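In: need the 3D shape of this:
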Amino acid sequence: MNSLVRGLEVLKAFGRYHEPMTISEVATETGLTPASARRMLLTLTDLGYVELRGKRFRVGPKVLDLGYSYMSSMPIWQIVQPTVERISEKFSVSSSASVLDGCDIVYAVRANNRQASSVLVSTGTRQPAHVTSMGRVLLAFTEPERRETILSQIHFSAYTSHSVMDIDQLRLILEQVRGQNFSIVDEEMEFGLRAIAVPIRNKRGEVVAAINAAGSNRALDLDYLKNTVLPAMFEAANMIKANLPA
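Out: Got it, this is the predicted structure:
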């Protein structure tokens, strides 16, 4: 089991580093000894999950099998993908759905609109939950004990001058999100970017994901978001819920 954990940590390190890595770089990124990192990299290379080019290792295409297994085993994403595409096209926004993983959101499906945002993300991209609209929805509807554990682990960084920087302020924001059933985040992750998100619930009413619409705050004024985009997103979330298996 320890070897499995170390192997997964090595694969995750490539996602954080974004470039081919040497053994020493992998060891530094994961906290492994160089010898342990070497053994793990060679094993992953034999399995096809990592490729060796010269003295540097990079993730191999077989890693996609892991992501495909998740996507294909979860019928929700087959329903959500065309939904985000319709939202993106109808409102000229980028639209996504994500899940919560620790202090981050992980994008599960995405419909990019290059004119709506300069932040180009894809399936598997991670962003800090506390400064994103989807993250706040997911945090707001997380069980209180787990939510407090996550909040205590957040590293509050000033992504912009508008980023929330205080845990008590974030708690108040999440309470408001729970009450209104949606979240709007304005220029906290990127200047000029405004986003709105609503929860996706299963048949039992449990929040299993969040869906958003994001774009320029010049194009998406608050009245337009609340009066035009938000009703369509609630309708989309209800449609997804209705089509999920029991």
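
In: from now on I want contacts and neighbour counts done on CA atoms only, so please keep to that.
Out: OK.

In: please, which helix or strand holds residue 43?
Out: helix 34-47 (DSSP states H and E).

In: show residues contacting that helix.
Out: Contacts to helix 34-47, defined as Cα atoms under 8 Å, 6 or more residues apart in numbering, come from residues 6-7, 10, 23-24, 26-27, 50-52, 57.

In: I'd like the structure of this one too, to check against the first:
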Amino acid sequence: MNDNGTRYSAPALEKGLDIIELLTDHPEGLSLAELAKELGRTTAEIFRMVVTLETRGYLLAIGDRYVLSLLLFQLAHRHQPVRSLVSAALPLMTQLAKQAGQSFHLCVYQKGRVLIAAGVESPERWGFSLKVGTLIGLTDTASGQVLLAFQEEPQRVEMLELHIPVDGELEVNPPQLAKDLAQIRKHGNARMPSRQVKGVKNLAYPVFGRDGHAIATLTTPYIERIDNAEVPSMAEVGDMMKDAAQTLTALMGFNVYWDSATQPSR
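Out: The predicted structure follows:
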């Protein structure tokens, strides 16, 4: 046993993982000296590891700073469950974008945060969307709250314990969050003004896995038109999204979707 209570240790691997995990919180990058300081190590201790990670394509050197490349993101999307979900969702999202004139995202939970796994931009002249691969808040976004709402209590507690706030994420108010999640379970979706950007209303529907728990959300940052253009209302877009989320749920192997009479087991 080592000091952490595990049977075996791999110091070099641990150093590499520490570097990668640290850089996920610093998109602007860190210098070798800054990496060493943050990790509580000397530059000599981590120099070889940084060079190796750069050589293997996990890090990019920009001037004297190191940033994460997109290699980890590419590897994640070669993972079969994520790849299958994204492949199934993209045609539906593309059709939704054409019908609704809005942008759409497919979001999944990732260790205390929410990841934009796929996205389709609005075909209109303007729109609002987030980059694929972006990490967003778990507790202050419609997507995060839907992912939390449709879980069993032990899983929800674990997700909140692992919660890592993103930059700018609002502080969690547990009683209010509990009320929000209860309303989401009642209505089967989340509709809320964006807590990050003025003028955007977020609408999110769950995609259920075979166990009846939310494995993803189909989300739109809805932008209301105030000119004479004839576009679907938010309620109409919600109906479209529910149908698409129901189709995705069926493709994931779960043949029951939320409605007022029958709700997936949680």
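
In: secondary structure element for the residue mapped onto residue 98 of structure 1 from structure 2?
Out: With TM-score structural alignment as the criterion, residue 98 of structure 1 lines up with residue 107 in structure 2. Following DSSP H and E, the helix or strand that holds residue 107 of structure 2 is strand 104-110.

In: mean deviation (superposed) between that strand and structure 1, please.
Out: In the superposition with structure 1, the average deviation recorded for strand 104-110 of structure 2 is 1.0 Å (mean Cα distance after the TM-score superposition for structure 1).

In: buried residues in that strand?
Out: 104-109 (16 or more other Cα atoms under 10 Å).

In: so residue 197 of structure 2 sits in a helix?
Out: No: under the criterion used here (DSSP: H, G, I helix; E, B strand; the rest coil), residue 197 of structure 2 is coil, not part of a helix.

In: quick one: the counterpart of it in structure 1 from residue 42 of structure 1, how far?
Out: By TM-score structural alignment, residue 197 of structure 2 lines up with residue 190 in structure 1. To residue 42 of structure 1, residue 190 of structure 1 is 39 Å away according to Cα to Cα, to the nearest Å.

In: now residue 72 of structure 1
Out: Counting by Cα to Cα, the gap from residue 72 of structure 1 to residue 42 of structure 1 is 29 Å.

In: so for the two, which residue has more residues nearby?
Out: residue 42 (16 against 11; other Cα atoms under 10 Å).

In: what's the counterpart of that one in structure 2?
Out: Using TM-score structural alignment as the criterion, residue 42 of structure 1 maps onto residue 51 of structure 2.

In: how about residue 206 of structure 1?
Out: Under the alignment (TM-score structural alignment), residue 206 of structure 1 pairs with residue 213 of structure 2.

In: thought that match was touching residue 153?
Out: No: applying Cα atoms under 8 Å, one finds residue 213 of structure 2 not in contact with residue 153, separated by 11.1 Å.

In: between these two, which has more neighbouring residues?
Out: residue 213 (21 against 12).

In: OK, contacts around the residue lying closest to residue 122 of structure 1 once chain neighbours are set aside?
Out: Spatial nearest neighbour of residue 122 of structure 1, chain neighbours left out: residue 110 (6.1 Å); criterion: Cα to Cα, 6 or more residues apart in numbering. Residue 110 of structure 1 makes contacts with 81, 84-85, 94-97, 121-123, as judged by Cα under 8 Å, 6+ apart.
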